[in-house]
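S.K.: one predicted model, sequence on top.
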Amino acid sequence: MGRPVVAIVGRPNVGKSTLFNRIAGKRIAIVEDKPGVTRDRIYAEGEWLNKYFTLIDTGGIEPESKDIILSQMRRQAEIAIETADVILFLVDGIQGLTPTDREVAEMLRKSKNEVVLVCNKIDYNALNESIYEFYELGLGEPIPISASQGLGIGDLLDVVVEKFPSEKDTEYDDDVIKVAVIGKPNAGKSSLVNRILGEDRVIVSDIPGTTRDAIDTRFEVNGDKFVFIDTAGLRKKKKIYENVERYSAIRTLTAIERADVCLIMIDATEGVTEQDKKIAGFAHNNGKASIIIINKWDLIDKDDRTYLKFKNEVKTKLAFMDYAPILYISALTGQRVNRALDLIKQASMNHSMRIRTGTLNDIIGEAVLMNQPPSDKGRRLKIYYATQVGVKPPKFVIFVNDEELMHFSYARYLENQIRNTFEFKGTPIQFEFRQKGD
């Protein structure tokens, strides 16, 4: 039945993201004293008393707002409410009960879900009396906490886990493929995630920078489990003016580090830019499996040479990751998007592949027979044996007589021989050369 879902909702600036970070155990959501900073639903894994659940942070609800972004934030919060098993309705104990709180409470009463009323910013005992006015909302006894100080969080979570439906799966699972969707702003990252998921999980608009946080969305199809991480687009550093934009760039880099597979989104109408190369470089340098997604392919005027010309541009400018498959799509129309999941599964499998030591040494031995190792000043490189020492990405240690004799071109030759046998499509592989005895 899936994992229990806990959503944190409330009007803007009551401390939802602070509580989200406190329960998640790390600083995931952007926290800034400015209403509207959290725009999308942000997902994280939570755990209490060995029970695992999905935690959702939402943008603040402004019930009557006509502003397009605020309206979408309200819709995102409504979707979170519909999805959740338990809703944490957060109110501000210092500011007191407001008309917006009453309107949100009315919305929650209609949802028929489990609602826990949480009174935040109760930092000392003198403020405890301020919680009584919230009984007026008719949502039961308010639980006093201080998200910033960490007060009352354990008591709150005790109540939350008791409300989980018995049929929900609260066990830990590690067979999930984590997918980071990365690229420049407005490349279509959110549109791709929405198209794959089949619903509007992420706010999509033509305003660059709409997605500010890295957003985790769990997804399961045919028994395969995925977590999609839709990230804020990386801008060039000189264009990062706000603190919020700086945080977003950090979130993107953190998303790459957490991911198994990176989908590198490139806007076909702009081609491969320097910024695209840098973003792809982050994934490559972190050893992540990668797939290059050329989006907005439907907007390109084509002739019989367009595809080959664009492919050559990608291969030239992203030559350092020639292992990555290229998929040409339109997230808007859905063209070829259905192939993405198969490529993700293949790249993830190759990212975790292990080769038996005997088989690996057979490949290396045959490669040496076909092409003798290089020599320098009368000394020839000798390869003794090889072994795989890690996965994600696959890493091999090759023992030699003198590691300084190993030329880059010969190392690449050995990599190609291994790839010719096992393919390793979608994943980098790493080599370390050691002198025998080291």
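M.R.: That came through fine. Because the structure is predicted, anything quoted here is derived from the model rather than measured.
S.K.: hey, let's count contacts and neighbours off CA atoms from now on
M.R.: OK.
S.K.: any idea which element Met107 lies in?
M.R.: Per DSSP states H and E, Met107 falls inside helix 99-111.
S.K.: included below, for side-by-side comparison, is a second structure:
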Amino acid sequence: ELDTSKVRPSRRAALNTSTKPQRINEVQPLASSRIPTGILELDRVLGGGFVPGTAVLLAGDPGIGKSTLTLQAAHKYAQATGRAVLYVTGEESAEQVKLRAERLDCLSNELFVVAETMLDAIRNHIKELEPALCIIDSVQTLYDSELPSAPGSVGQVRECAAGIIMQAKSLNMPVILVGHVTKEGTVAGPRTLEHMVDTVLNFEGEKFQSFRLLRASKNRFGSTGELGVFEMRQEGLVEVENASKVFLDEYDNTRSGCAILPAAEGTRVLLVEVQALVSPSPMSSPRRRFTGLDQNRAHMLLAVLERRAGLRLSQLEAYLNVVGGVMVDEPGSDLAVCFAVASSAVEQKLPPATVFIGEVGLGGEVRSVTHMQQRLDESAKLGFQQAVVPKLRGENVRAPEGLRLIQISNLRQGLEKFYLVGKHDE
């Protein structure tokens, strides 16, 4: 018989299991595959709600609103299920959490809070209460007295998280582990933590912007392409249903260097403004700064504009920004970026009520992208009148009513149509 007396508790639980192998066709599914959280934007990213026994890692910069989101989710979940929800805080006292709950209007008889960092004590609370949901804020504060390392160390975070996750799965209880993000943008603690959980949610936003974006970088039970949009207000995080309208509220089409991009985020299309500023450089090595865009892709597009479209950019500084703190990382943004840069370079504004959709290759060719119909439909719904798109060869895409399609096969051809480069410029 296997001696488990010297094995750590988190590992001993796995060794003492009595589960036997089953044929996959004979496995009985759970009665309820998903339980909605009550927060529609969170449900969208999760794929419809929590799967029983799922482990979710919520990562984000300090002060971005992770504790606010989890407290609101705990309150909504307690109301939706009518069962106990346990909120474990290792960074605040129970009294501080109560004050925040009052401000957020998140007081519920079924919401239990405990200020605790010891792993054994937390596991005992879970065993006694048997909550419908457990939230650990944050996983970096957990401490196992049987381990010699300090709280927050790689070993402590990994073993404590393993202990909580195993218990959650044995009880079919969803658990949210809140984790801080380092300056490099990775979850503080071991990278193995991301492999231990079922879902990794990233909570993003600019420090001086009120909007917050929720994305899934890993989701065993749903898509990783969905996007949830929130606005931070005095009363807490408020869901933003029509995010495109909010992001374009202050759009001014009288300036050069501004282009509108219908960005696809999962099943949602988000219209955002791409801004470019090109100016002479006083230095021998011009500066290039990009916010909200992939750095490597932006550099590539500047090179394509110079080599394939004839724009002289090598001695000019270039600054690119996606308004609203949104991070756009998809090929469909290429055309909007190129037109914004060209517009700024020649100081000529782009036509009003126009969107730009398409991928740009190294040869300057413009390629089609996914979700073209959804992008066009959303653009038309918001009142845009024309869209610059790649040649639609055999694609089942129709122009929505009121939206004119301008099809181009290469970047230079498109820039010439809008007089951003001359037909004989080299």
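M.R.: Happy to help now that I have it. In this text the structure is predicted, and so the values were computed from the model without any measurement.
S.K.: TM-score for this pair?
M.R.: Scored against TM-score structural alignment, normalised by the length of structure 2, the superposed chains reach a TM-score of 0.29; 214 aligned residues with a Cα RMSD of 7.3 Å.
S.K.: buried residues in the helix holding Met107 of structure 1?
M.R.: Using 16 or more other Cα atoms under 10 Å as the test for burial, helix 99-111 of structure 1 gives 100-101, 103-105, 108.
S.K.: dump those residues to TSV, plus distance to Glu45 of structure 1.
M.R.: Output for those, formatted as TSV (distance: Cα to Cα, whole Å):
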residue	distance to Glu45 of structure 1
Thr100	29
Asp101	27
Glu103	29
Val104	25
Ala105	26
Leu108	23
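S.K.: name the helices or strands packed onto the helix or strand following the helix holding Met107 of structure 1?
M.R.: Per DSSP H and E, helix 99-111 of structure 1 leads on to strand 114-120 as the next helix or strand towards the C-terminus. For strand 114-120 of structure 1, the packing partners by 3 or more Cα pairs under 8 Å, 6 or more residues apart in numbering; DSSP states H and E come out as strand 86-92, strand 143-144.
S.K.: buried deepest among those, which one?
M.R.: Neighbour counts (mean count of other Cα atoms under 10 Å) averaged over each of those peak at strand 86-92, with a mean of 24.
S.K.: tell me the buried residues in stretch 372-389 of structure 2?
M.R.: Neighbour counts using 16+ other Cα under 10 Å place 372, 374-380, 384-389 of stretch 372-389 of structure 2 among the buried residues.
S.K.: how much space separates Ser10 of structure 2 from Ala168 of structure 2?
M.R.: 12 Å (Cα to Cα, to the nearest Å).
S.K.: more crowded one of the two?
M.R.: Ala168 (25 against 19; other Cα atoms under 10 Å).
S.K.: pretty sure that one is touching Val175, no?
M.R.: Yes: counting by Cα atoms under 8 Å, Ala168 of structure 2 touches Val175, with 6.5 Å between them.
S.K.: for the helix holding Met107 of structure 1, which helices and strands make contact with it?
M.R.: helix 68-83.
S.K.: again, only using 6 Å
M.R.: Contacts defined by 3 or more Cα pairs under 6 Å, 6 or more residues apart in numbering; DSSP states H and E place helix 99-111 of structure 1 against no helix or strand at all.
S.K.: report the angle between it and strand 114-120.
M.R.: If you take axes from the mean of the first three to the mean of the last three Cα atoms, to 10 degrees, helix 99-111 of structure 1 sits at 160 degrees to strand 114-120.
S.K.: any idea how far Leu129 of structure 2 is from Val85 of structure 2?
M.R.: From Leu129 of structure 2 over to Val85 of structure 2 (counting by Cα to Cα), the distance is 9 Å.
S.K.: same question for Arg288 of structure 2.
M.R.: Counting by Cα to Cα, the gap from Arg288 of structure 2 to Val85 of structure 2 is 49 Å.
S.K.: looking at these two, which has the bigger crowd around it?
M.R.: Val85 (28 against 15).
S.K.: I figured the more buried one hits Leu133, correct?
M.R.: Yes: if you go by Cα atoms under 6 Å, Val85 of structure 2 and Leu133 touch, sitting 5.0 Å apart.
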